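1. no sequence on this one, just coordinates:
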């Protein structure tokens, strides 16, 4: 059976409602996800370019790129530098069965060899030339021309309410996390968040598993809280979940960066994420 080209997505039933309440990129991401789960887009199959897909569906390229970025973050699509986007090649059978339609799926494509690309080892160094200085200055001028009282008096311990609303909406759209603004707490950064969690959820001396290699400032934050650090190796799919059972003492929690592992930049596939969540549920641990 010949694999269906993603250039024929319209024939496969991808239809976007331009007048509906759901954003176009969410509609597109949801329909591509269903095509992958049903097997109509085979494992490892290459997707059309963002430009071609935008032309087919009558949407902007930004809409297509945003949808693909969401699917990459969720693990349904793989982004390969210089080659494009591909349907994930290692989705677990349980996930495929849940989304499979009555139409028989084509056989999966053979796995491609992993290419080891050079990785820059200088963190926290974005290209400052890309920062929109003029736009930033204009927006700052607009806000501070008539600042609201809350901005001047302080946003409160949990953060500014409009910002918490926007963060909750972003998490729903890009990470499929259902949360309310009341559950969002704004901190100065990831290290400060770790320090708050350490004091809230754990006792000094308890163990936590971390990716090796991983983000050093977060490790130091856990160490300051008196936690025992258990480094766990990574492979091309991220943290090795099977190695957690060999950790001594048993970790109370595990810290991972699934959407963009530090410092490798890899995205944890959905199969590995489900494996990690299964381990945490069985052991009663935090992730």
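-> Received it, and whenever you're ready, just let me know what you need. Bear in mind the structure is a predicted one, so any value in this text is a computation, not a measurement. Residues are numbered from 1 along each chain as shown.
2. every contact and neighbour count from this point should use C-alpha atoms.
-> OK.
3. give me the neighbour count for the closest residue in space to residue 178 that isn't next to it in sequence.
-> Using CA to CA, 6 or more residues apart in numbering and skipping residues adjacent in sequence, the residue nearest residue 178 is residue 172, 5.5 Å away. The burial count assigned to residue 172 is 14, neighbours taken as other CA atoms under 10 Å.
4. ok, second structure coming up, stack it against the first:
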């Protein structure tokens, strides 16, 4: 029996800065939430919708690819593209659809640029030896170091010219104490960039520039947290963030992670009253999974029901090798409960010590007061140089080059690892990021001691980290044994092969 295609009228606003493909994505999400498109419905063909919108076929194809990645749509080859039959009820019966209806009760699309509501905007065990790990990751870069971008490929000549120009100009603002909230032109560029690339709608006033991710967390928690608040934390999760949170007195609630990301239902069982959730939705740290659509919506619903906060660590989502970078969790946030954190450490270089946080409008005043009391603004000279780097187009060009370079370099190390380890290593590549986790298969004497392997690797000059220590319970039954490996600085196939063989010797002791 033929499947009909519902009649759709999609309006796009060519005056908006938001790219057309992201506008198309938003219209489909709205239509699905309002019930105008239901699970199993066929959506318009690429060519037909491109003709209707008077836009390129590739633009529509890009939007459909993102919607498929997010779980909204399914492609069935020659049969066409359909609304996913497995959409959670929170999508198809969502309160987000309320108010999106014509006077005759029929759902409609809201034209881009329509006025927004006034409120719309943009314990387990501590990690083993967190200080030792931080020290090991600092200083002179070493091979296979996780989280380290390609330092050999950064445009140093351009950067030095921009910094020198700012230094020679000797503007009074550059010489004075920095604004605790950040250099305004940089905050404006960040807000524009997030709107265009990550789907995060925010004002420059919501953007706070910090001296790193830890400083961003401190700013947020000092502004919004209460003594003894509980926070969901991904298990396994980012080591250094876990150690910092433990120091603050906040009660950590490790919540298991699987192939769909953090298990929201399990989190509710473990601690339904937690006030914060710290998550890495685009590229889970360290396993690399992407938080599924169902989990994203469940997490947002959990936060909305009791005025909780979600801290989204979007640390390296710019680098995705299968399709374009997915929109951030914040882009789905209709309740203004997501606090978005980003960094320049992965997209430029970590020595900058520049990160940023986007806080909901309702929290700007509180966080602003804390920023002033901390009086810990980052050097204006570097912020101004980064603003110039973005404004003059160097940032966008650098990201484009790095996506291509990293896609090549990660395959170099993957092939080398497969040749060196054979069946002793499981490599399950995530779709993005500048690091990935590998898992050891059991040896003749049982599970591999990945901590010992990583220690031998450090003695051999490598900077890999054991996977097991990213878990709250290092010796737990579900703890995976393996390594977290960075690949961005691998120069060629010969170097990849040499490093893989060195690592293989460390496995055998």
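-> That came through, no problem. Nothing here was measured: the structure is a model prediction, and the numbers come from that model.
5. ok so, going back, assumed the residue nearest to residue 178 of structure 1 was part of a strand.
-> No - with DSSP: H, G, I helix; E, B strand; the rest coil as the criterion, residue 172 of structure 1 is located in helix rather than a strand.
6. distance of it relative to residue 179 of structure 1?
-> 7 Å (CA to CA, to the nearest Å).
7. mind checking the SS state of the counterpart of residue 231 of structure 1 in structure 2?
-> Here residue 231 of structure 1 is matched to residue 254 in structure 2, going by TM-score structural alignment. Secondary structure state of residue 254 of structure 2, per three-state DSSP, is strand.
8. residue 254 of structure 2 against residue 235, yeah?
-> Yes - using CA atoms under 8 Å, residue 254 of structure 2 is in contact with residue 235, at 5.3 Å.
9. host element of the corresponding residue of structure 2 for residue 196 of structure 1?
-> Per TM-score structural alignment, the equivalent position to residue 196 of structure 1 in structure 2 is residue 219. Assigned by DSSP states H and E, residue 219 of structure 2 belongs to helix 213-224.
10. hang on, the earlier thing: burial of the match of residue 231 of structure 1, as a residue count?
-> Neighbourhood size, residue 254 of structure 2 [other CA under 10 Å]: 24.
11. three-state assignment of the nearest residue to it once chain neighbours are set aside?
-> Once flanking residues are discounted, residue 254 of structure 2 sits nearest to residue 233: 4.8 Å by CA to CA, 6+ apart. Here residue 233 of structure 2 is strand, with the state taken from three-state DSSP.
12. same question, residue 237 of structure 2
-> Going by three-state DSSP: residue 237 of structure 2 is coil.
13. structure 1: which residue goes with that one?
-> For residue 237 of structure 2, the aligned residue in structure 1 is residue 214 (criterion: TM-score structural alignment).
14. pretty sure residue 159 of structure 1 is touching residue 186, no?
-> Yes - between residue 159 of structure 1 and residue 186 there is a contact at 4.9 Å, judged by CA under 8 Å.
15. was I right to think residue 199 of structure 1 contacts residue 225?
-> Yes - using CA under 8 Å, residue 199 of structure 1 makes contact with residue 225 at a distance of 7.1 Å.
16. of the two, which one has the most company?
-> A count of neighbours by other CA under 10 Å puts residue 225 above the other of residue 199 of structure 1 and residue 225, at 19 against 13.
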